[in-house]
Structure formats: C-alpha cells, structure tokens
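**Student:** With the sequence up front, the predicted model follows.
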Amino acid sequence: MREWQSLSPVEAGFRADAGERIDKAFAAGELKGLHGVVVLRQGKIALERYFPGADEIWGDSRGVVAFDAGELHDLRSVSKSIVGLLYGIALADGLVPGPTAPLLASFPEYPDLTADAARQRLRVSHVLAMTMGTQWDECLPYSDPRNSEIAMERAPDRYRFILDRPIDRSPGEAWTYSGGATALLGHLIAKGSGMPLGSFARERLFAPLGIGDFAWIKGSNGLEAAASGLRLRPRDLAAIGQLLLDKGAYGGRQVVPADWLEASLTSRIRTGDGLDYGYHWYLPRYGTPSVRYGAFGNGGQRLVVAPDLDIVVAVTAGNYNQPDGWQTSVKLTNEFVFGGLAR
C-alpha cells in the first residue's frame, strides 16, 4: 500500500482554517452529498475530509455510510479517463492499435460493418476523443431503457450495438458523450493483453502506484463496465492525478508513457459546454494550451489536476442521477480548495 506524507494546510500554502471551512460548509448544507475530498500539494496530502452520507454501488443502495480513508467509492465516469490511461500503457506495449488505425479492422467478426464505406472512415482516435459521429444519447435518465448506455447494457452483443449506431456526422466533426466509446477501448485492451480489463489495470497501473484495493463492477456480459464501474479510495484517485502531474512517472518507473499523456491532454474537440476534450480527459480552458485537466463522474465524482498550482483534488459524492449533482464538487474545488489558498 502506498505510504503518504502530509503537509499542514499552512505548509501547503492554504489558509490555516481551510479544512475547518469545509467542515462548516458541510454542516451548513452548502456541500450537499459530499463524501470525501483529498487535496495534494507537492505530492503530499494537504487537506483530507470525509463525511457520512447515503451511497450506492452502481445503483444498488448501501444506506448511509460513515466514510473514511479506507472506503472504496464509485467513480462512475471518472472510470473513462482511467481507461484512457490504460489504453496508452497497452499501446506502448504494442497490444492495441494506435490512434490512426482503422477502428473496424479490430472487429473482423462484423464483416457487414467493415464493408460499410461510411464506417471505414472511423479511426481509433475518434473513439478516444468521442467524435465517432454516430448516434448516442446519454442525456436521458439512466433508468430509461432508451438511454444509449442502458441499451448497450441490455444488447445481446454490446460491441455490435455500439459500432452499428446510425451515422449522424462525419467522424471527428463533433463531440458526443459516449460510454460506448470507452467500452470499445476496454474491449481492445482486454483483447490485446489477453486478460480482463481489471487484471490489466491491477498489473500495469494500480500495483505500480501502490494501489492494492479496488473493485470494478461487471456489466451484464460478465466483463468490467469500462465506462463507469471502477471503485477506488479517494487517496488512490488522487494518486492517479499526481501521476499526471509527474508526467506518468512514479517510484522511478514510467507507469504511463509521457508522450501518451501529452497526446491525451491535447485538445481534440470542444464539448459545447465551455470545455475542451482530449483522449478521454476534459480540459477546462484556463489558457492556451489548457493548464488544468479533469475527469468527471455521475453524482459529483471528480478529479482535477492543476499543474499551475501543483495541486490535485479528488472528490467523491453521493448526488447520483441529479441534474445539479456536479455543483457540490465544483463549489468545493473552486471556493474551498483553490479559494482556500493563502493570499
């Protein structure tokens, strides 16, 4: 297990009462649903708080949980960004096709699709950047069978379902949020490595970072739900953020290739809501190029990396399936973490 060093808030450049301000805001109902926050500065824990609250595992209620540093938590779609890192590791090992490779060349089991001239334009890069140009709608509630991710879960062959969606636009033209894209990446990693996605993650990412305990919920096909099923402790999520700050290196080992991180954190498309998107990472535009990176998940799960401040923020929360569920994490990060820095 990874051993963490700590700094006092003052040593880390925060106001002396930064932690107490978070406690008071939670008690006052200003940080609804917050379960945990870990803030790193200079690679050390500068702020850490946990709060009790109602929780669930991929939709199954756990009741009220008294969270602490040892409790695993759903990451939901933060899982997507971690799959993006795993793809880069697999690519460096020659296990998966590169971004410019034709996507359908990896799916010869669907000859009717590979023969479709319109689909022949699809590249792996379009999957990585979620710019496939096919119909996909996750705006509907995840309880609605018309939600594309739910429909994928219920399909007899999820990969055919993803690849066979009607084409709306030219690949690369526009961004469409898609758990199906991440499912394809997870499949390619598992196929190329010859091991389940979770086993590959354990061997090539988690173990090298000192992350010994995790869970990856399986979908209806019995395989890890790449898009949303990962469960980690907040400290371990923060360790992944620190890995980005350290250009993919930890403990004298290059865990994620530095060139893959550069490629992943380069803007490929605008999402339409004030963000850019790289290869499965969000890039809030605080300058050109972007100087901060993020991974976001249903319910308020959030990982924010701010190289300009040498800060990593990992947040877990229980505001699942709420339209404004992200607001607690944004308020916490902007007002109490970045806003808690000593002036």
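**Tutor:** That came through fine. Residues are numbered from 1 along each chain as shown.

**Student:** CA atoms for contacts and neighbours, from now on please.
**Tutor:** Will do.

**Student:** thinking in terms of the whole chain, how far from its middle is stretch 80-100?
**Tutor:** 14 Å (C-alpha atoms, centre = their mean, to the nearest Å).

**Student:** ok, the closest residue to residue 160 other than its chain neighbours - how many residues close by?
**Tutor:** Spatial nearest neighbour of residue 160, chain neighbours left out: residue 110 (7.4 Å); criterion: C-alpha to C-alpha, 6 or more residues apart in numbering. The criterion is other C-alpha atoms under 10 Å. On that basis, residue 110 has 15 neighbouring residues.

**Student:** try it against this one:
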Amino acid sequence: MKRFCFVLGLFVTQGLAAQSFDGLQEAIEGGSFGEIKAVLVSQHGEVLFEEYFRGSSAADLHQVQSVTKSVGSALVGIAHRQGRLRLDQTLGELFGGLYPMNTGAYQNKAAITVEQVLQQRHGIAWDESSIDYRNPANPVQMMVASGDWYNYVLTRPTDAAPGGKFAYSTGASTLMSRFIRQSTGMGPDEFARQELFGPLGIGPVHWEGWSEGGMGTGLTDWPNPDEDPPLGFSLWLRARDLLKIGELYLDGGMYNGRRILDQSWIEKSWTRYSHSGNSSDFTQPGWGHGYQWWIAKVSDPRDREWHVYFASGWGSQVIFVLPELGLVVVTVADNYDYNGPDVDVMLVAGILSDIDPRLDSRFNGSWYNPETDRQGFSMEVLDEFGVVVSYWYTYTDSGSGEQRWFLLQGDVVDGVGEVVIYETSGGVFLQSDPVELIVWGSGRFTPVDCNHVTLEFESDLEPVSGTVPLTRLTGNCYSPPAAD
C-alpha cells in the first residue's frame, strides 16, 4: 500500500493554478493523477461528481486491495456489536483449535489481542512496505506461497511485545477472517453478505487475489484451514459500493434508519493509536492509524485544515472520509507502477478547494469575533427542521457601554443560514412584561471551516452593514453528528 503525503502533495501543487472542480475530469483524463478508473464525490449523501475513465463503468468490479482491511474492521465491529467477539480475546483463544498456540513459535503470539491486530500493534516482525508487492521476497508473497497463511503469520518472529509497536501487516489483517469464522460460525464472505453488504444494498461482490491478468486469473482457493477469503485483501467491489461504505462511516454507522455499526466503533476506528509520538512510521502531526483505517490532517489551498480518515489499497484504491465537510471521495485506479502526483494531491488541489462545510448542528455553541471585546453569539441549528436560531450580544454605537442584543432566526438553505435579524424592546428583568420584536435587518451565516463562520448582515433601520468573522468558543464538529 502506498503511503500518501498530503503535505507534500499540497507543496507540489502550490506552484500551479489550483485545479478547479470544473476541470477535474479533464485533469484525470489527461493522466495528471495516474491511471484513474473512477472518482466519486458525495457531500451529505448527495453525489457531486461521478465519472469513469479508461474504459471503466459504474457496473465494473474493482480489486480494492487493502481497502479490504477496513471492510474487515467493519465486520469485526459488527460481530463485536452483536456480542459475539470481544476486543480482549486473544489469538490463543481464536486459533487454539487449529494450532498448538502454547508451544514453539506460536507461543509468543498467543497473548496478542483482537484489538492489537486491529491497531497493527501486534508485535509480529513484518515489513511489506519496503519491497514491491510483486517481489517474491515481500512477506505478503511469502505468505501466499506458504500453503497455510495463518500458520505463516503465527510462526513469524516477533520484534516487540504485543501493543508496543506499529507494524503494517497484511498477514496480521488476514487473521481477521478467523475472528469472524470463530465468533459467528460463518466465513467473512457470508457474514459480510448477511450483515453489511446486504443491508447496504452492496452487490455483486467478488473475492479473488490480485493478478496481472485481471479478474478470473487470480487466486480463489484460499490456503488456510477454514478456506476463507482473507480480510487483508482480495475483495472486489463497485466504486458506488465503496461510496456506501464511506457514507456509512460518515453517518455514524446508520443506513436508511438502521444501525449497522456502533458510532463508538467508528470513533475507535478513527483514533490514532499509532502516531508521530510513538511511531517513526508517522512523521506528520495529525497522522496515524486506528482500527485498519488511516488518519491524517491536511491543509487545502484556502489554508483550511481538515481531518481525513481513509481506507487505502495498493494502486490508489481509496475511500476518503472528511466528517467536517460531510464529504466522501472514492477512487479506484491502476496506479501500480505510477510514481507521480496521486489521488491525495487530487483530493487537496482538485476537490477540497471547491467544497464548503454546510451549516448543521455541529456548529451549535458559542462564537465570538476576536476583534471585539466581550461580544459574541450563541447558535443553535435544528437539523430536523432546517432552522437556525442565534443570539447576538453586543453594544450600542454610542460608546456608552449600553448593551444591545439581537435575535437571528431563519432557515438553512443550501448549507448556509439565511436569517432575519430582530431587535428587542421592552421587557423587565425577571418580570413578565411583554417584549417587542422589531425586524432590524437580515443576515447570512456561512461556515468557513469547523471553527470559523462569517456573518454578513445589513440593517433595514440603520445605515449599517458588514461582515463579522466568528471563531468557535465551544463545541466541535470533529466527529459526525449523532445519527440516533
């Protein structure tokens, strides 16, 4: 799997005109990001861009490579949600029926937990990133040639205690297939069909190892005692189905009113257990690895920062999820021998520049303008009704220090808050005296990023208008809104 570097990608594109969203198709067709086969972009479930390239179509199944790992993590999460699988269960428990886990080379793997495998902090010595995946010396190829993949992984040397070190391992991820088999009595393909793909309307699907010759020429007989397809790779899906998986995570585990995954599982999956503070594999702040998901923080050409969570497979098969923007971006490609600007550069320079956050309940809280003293706003967005209510605490323009406050109320339209601004008069402290609302003007709340909103306003009663830059005081939109 290629390790993306979003910061480098941004640096490379700064000397060029940022690719407009309108020009994205032309850039992909021209090979600016390699041999891209499909790109899909959705925001809050609305598809903004869906194009297929180089003979590909919406019906085509694609070998998604290590995106399979993230799907495997979802299956483990479903089994965990159903009470069938615990995170503290050990390989000794789960593989004891197949191998003598308390003896020989197996013994120091017996205490590794399900969670440590998900985190890729298993302690098994493994380096598949330094050698091309097609090289027979790559440990993935050695595992494939071994005749028993589970046995190969479980008898590898260790170079750290369980939980002590990050080591990205397709071999360790392959063990998730046994987790599903042992806990549910079903193979991962059957369990996925019943509990994930079926509910999401995903299909057809296919399981086959990668081969230069394409579908129908790769491995389909799986050399493990259960004869189950590996959850380290081997899954084939349509690009639209990858989008559904990304949107499931974006929506907190809900799909069409049905809970598939616990939101707490998604939060755990997107927690950086490995990062620049404890692993040399991550040199950039904000980068890390969760439960078979990668994590990054990027800056776009408008100097806005975003958290990115992504499932990534060799050859540029990627699901990018940006919760703060409500955004999912899917790419499938044949970038197996490509070393130029990749889909991370496409995301930063070609997509993010033209995407704005939409006002929703994640913007609820207190806001202020750093340029003004002791003045601020409270904001409440009611997603169910598409309504925004805000209070503006300020002063008169006389310089007397007399306080003044406004009520701002209106609708969320196309992601911004279109409000009427009311001034109040009357009322007595702690008394029931009537308060009169007078229409003072109108305004618009426009989100800039997770922590910044602008208010444009114009008065109907006074010769005043302007723009107020607001900064968040409370709350955050780091996590997806609660879906239930």
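**Tutor:** Yep, it's here. What you see is a predicted model, and the numbers here were worked out from it, not measured in a lab.

**Student:** Check the alignment and tell me where the residue nearest to residue 160 of the first structure lands in the second structure.
**Tutor:** In the second structure, residue 110 of the first structure lines up with residue 99, judged by TM-score structural alignment.

**Student:** Surely residue 290 of the first structure is in contact with residue 283?
**Tutor:** Yes: the pair formed by residue 290 of the first structure and residue 283 meets the contact definition of C-alpha atoms under 8 Å, at 6.0 Å.

**Student:** Now the common contact residues for these two.
**Tutor:** residue 267 (C-alpha atoms under 8 Å, 6 or more residues apart in numbering).

**Student:** separation between the match of residue 110 of the first structure and residue 106 of the second structure?
**Tutor:** Residue 99 of the second structure sits 8 Å away from residue 106 of the second structure, taking C-alpha to C-alpha, to the nearest Å as the criterion.

**Student:** Also residue 124 of the second structure?
**Tutor:** 11 Å.

**Student:** Give the aligned range of stretch 181-199 of the first structure in the second structure.
**Tutor:** Per TM-score structural alignment, the counterpart of stretch 181-199 of the first structure in the second structure is residues 172-190.

**Student:** Not counting the matching stretch itself, show me its contacts.
**Tutor:** Identification of contacts with stretch 172-190 of the second structure by C-alpha under 8 Å, 6+ apart yields 69, 72-73, 75-76, 79, 84-85, 94-95, 114, 117-118, 120, 122, 150, 153, 191, 226, 228-233.

**Student:** at 6 Å instead, please
**Tutor:** The contact list for stretch 172-190 of the second structure (C-alpha atoms under 6 Å, 6 or more residues apart in numbering) reads 84, 85, 228, 230, 231, 232.

**Student:** just the buried members of the residues you listed?
**Tutor:** Taking 16 or more other C-alpha atoms under 10 Å as the criterion, what is buried in the contacts of stretch 172-190 of the second structure is 85, 228, 230, 231, 232.

**Student:** follow-up on the earlier one: residue 290 and residue 283 of the first structure: which is more packed in?
**Tutor:** Taking other C-alpha under 10 Å, residue 290 of the first structure and residue 283 do not tie; residue 283 has more neighbours (28 against 17).

**Student:** ok, the more buried one touching residue 296?
**Tutor:** No: Residue 283 of the first structure is beyond contact range of residue 296, at 11.1 Å (criterion: C-alpha atoms under 6 Å).

**Student:** The most centrally placed residue in the first structure: what's it in contact with?
**Tutor:** Nearest to the geometric centre of the first structure sits residue 78, at 2.3 Å (C-alpha atoms, centre = their mean). If a contact means C-alpha under 6 Å, 6+ apart, then residue 78 of the first structure has 295, 296, 297 as its contacts.

**Student:** Then residue 52 of the first structure?
**Tutor:** Residue 52 of the first structure touches 65, 66, 67, counting by C-alpha under 6 Å, 6+ apart.

**Student:** Check the residues you listed for burial and list the buried ones.
**Tutor:** The buried subset of the contacts of residue 52 of the first structure (16+ other C-alpha under 10 Å) comprises residue 67.

**Student:** Mind naming the longest strand for the second structure?
**Tutor:** In the second structure, taking DSSP state E as the definition, the longest strand is strand 435-449.
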